[in-house]
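**Student:** coords below, sequence missing:
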């Protein structure tokens, strides 16, 4: 028997030598690794070496591996190049659709199944990438971000209105941005808390919610002097100013009494970026058409050319 065998104890139950390690009476067996596992391990080592040679793998000091900071590999593989090639191929594929979209009216798009499919696909891609974070991937909106699926539009719902809003943004840095500003009646101490409560009751009454008659009467006087110039005397709003209608049940910042009071107190100031310098003209066409077609767009005779 060898010296190795003489110094090791053999487990009586399994017949396997122990390593000599013992914890609380539990002895560690020196069980050999399965051959299939060893073969896979050795094959993995061989594959790793082959990968190191063929593919970009090892960090390197600038100058030692060309213009990059890593070895290029014999295949000179680059995922950046692959992505750029895929984007170029996609742009070439979409060029036909964008060319067909140019100058087409909404009616022509709706009556051309192929063009309609292209607009919905291209527009949805841009919408999910650029707009979904705020408006939701389905355009359903959230508190402070308008729902784009209904017929309620702050600045107009025709194709031209939607496209212009996308182009210049709302309260953005674009020189022609759509701009409106509701005063912060409470924060700037233009109205007392009691007056804000009374005008809130009157605003709620415009949309059919009952409130104290005395508060409504006092609130109407405040509304006429402070709010009617933008929201109009009948509360139906003014799209030219981006002033919402107060006569329906659609509330951008919430329709409870507390939420309306908070809006009057602080004067909401939502911002939408201008996409003119971020998207190509034809991409803006597709995005505007997508928003128009999936939501409550108005004036279906208007088209990308404004005709």
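**Tutor:** Nice, I can see it. All values reported here derive from a predicted model rather than from experimental measurement. Residues are numbered from 1 along each chain as shown.
**Student:** hey, let's count contacts and neighbours off CA atoms from now on
**Tutor:** OK.
**Student:** where does residue 99 sit relative to residue 51, distance-wise?
**Tutor:** Distance, residue 99 to residue 51, using CA to CA, to the nearest Å: 44 Å.
**Student:** okay, those two: which has more neighbours?
**Tutor:** For residue 99 and residue 51, the more surrounded residue by other CA atoms under 10 Å is residue 51, and the numbers stand at 14 against 11.
**Student:** other SSEs contacting the helix or strand hosting that one?
**Tutor:** If you go by DSSP states H and E, residue 51 is part of helix 35-54. Using 3 or more CA pairs under 8 Å, 6 or more residues apart in numbering; DSSP states H and E, no helix or strand is in contact with helix 35-54.
**Student:** Give the buried residues for the helix or strand following that helix.
**Tutor:** Using DSSP H and E, the next helix or strand after helix 35-54 towards the C-terminus is helix 79-101. Neighbour-count burial for helix 79-101 flags 97, 98, 101 (criterion: 16 or more other CA atoms under 10 Å).
**Student:** ok, and the closest non-adjacent residue to the last one?
**Tutor:** Translated: residue 101. Of all residues not flanking residue 101 in the chain, residue 115 sits nearest, at 7.1 Å (CA to CA, 6 or more residues apart in numbering).
**Student:** one more structure, for comparison:
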């Protein structure tokens, strides 16, 4: 993010944070964290930061409060009590994770259920704010200066945020984690390659064949379409492989037959009112048992 202070100690990238947290590395993120972004990655980062803080709190408390020798039952009871203490401290504001994003609550691209679960775990939202600069002292981050975002998109629904002058304020924090998306690094391309790019910073391709403007060079996934879900990249990879095979074989290429077998059951009857019933909610782990990267949905 090219704004003043982005190189301060304490400003880190969301993907780097998730990678290190998932690998189990100890991360010193302080008591107050500001996550910048409004998508699913930003929510993941914020929830991981909450759990990281909770884990460090439990470790610190257990090292000072728990006796050296406990039975398994005593250990379980003690850890439950410590968990209650840490959650109470979080509720009292001793440890906070705030998510700052340009979008309003309704415009946030993150899935609604992800946002709701984050709020349930203690995440605090600060929508309609944009980061103006990172502030610090002696090379260390001390806060994020934000400005009120009036709108994110223009009349043509293009990303073109506008801000309200005079609404600047500083959110004190120990760490700021950037989760505002990623862009493809196309610096390796040269004019001699013949590979054209788009205004969005992606490789220009034929949507049917996925071939670039240079014969024999194909592109797929985010580098061709921009940020999307992993499953889209997997599908692109399969399509690209088929088109590369076709390009190399030329006239010898034959499409592989695609069969879909459908079995029609004539003995199964749905209830006449089945579509009137609401979908059952997916069972999830209780908040107090969500630690690290434990899977939340258990249904």
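**Tutor:** In hand now; what should we look at? Here the structure is a predicted model, which is why all the values come from computation and not from measurement.
**Student:** TM-score, when you put one on top of the other?
**Tutor:** Remark: TM-score between the superposed chains equals 0.21 [TM-score structural alignment, normalised by the length of the second structure]; 102 aligned residues with a CA RMSD of 6.5 Å.
**Student:** What about the residue nearest to residue 101 of the first structure, how many residues nearby?
**Tutor:** 19.
**Student:** Buried residues of the host helix or strand of it, list them for me.
**Tutor:** Under the criterion DSSP H and E, the helix or strand holding residue 115 of the first structure is helix 113-126. Within helix 113-126 of the first structure, the residues that qualify as buried are 115, 116, 118, 119, 120, 122, 123, 124, 125, 126, counting by 16+ other CA under 10 Å.
**Student:** Would you quantify the distance from residue 126 of the second structure to residue 99 of the second structure?
**Tutor:** 6 Å.
**Student:** Which residue of these two possesses the greater neighbour count?
**Tutor:** Under the neighbour definition other CA under 10 Å, residue 126 of the second structure and residue 99 were set side by side, and residue 99 has more, 25 against 19.
**Student:** okay but the more buried one is in contact with residue 131, surely?
**Tutor:** No. Taking CA atoms under 8 Å as the definition, residue 99 of the second structure is not a contact partner of residue 131, at 11.3 Å.
**Student:** For the stretch 51-200 of the second structure, just list every one of the helices.
**Tutor:** Using DSSP state H, counting those that start in this stretch, the helices of the stretch 51-200 of the second structure run over residues 72-91, 112-121.
**Student:** so which of these comes closest to residue 236 of the second structure?
**Tutor:** helix 112-121 (26.3 Å; CA to CA).
**Student:** now the angle from that closest one to helix 72-91?
**Tutor:** Relative orientation of helix 112-121 of the second structure versus helix 72-91 (axes from the mean of the first three to the mean of the last three CA atoms, to 10 degrees): 100 degrees.
**Student:** Which strands and helices lie in contact with helix 112-121 of the second structure?
**Tutor:** On a contact count with 3+ CA pairs under 8 Å, 6+ apart, helix 112-121 of the second structure meets helix 40-65.
**Student:** Can you tell me how far the residue nearest to residue 101 of the first structure is from residue 98 of the first structure?
**Tutor:** Residue 115 of the first structure is 9 Å from residue 98 of the first structure, by CA to CA.
**Student:** Repeat that for residue 214 of the first structure.
**Tutor:** Residue 214 of the first structure sits at a distance of 59 Å from residue 98 of the first structure (criterion: CA to CA).
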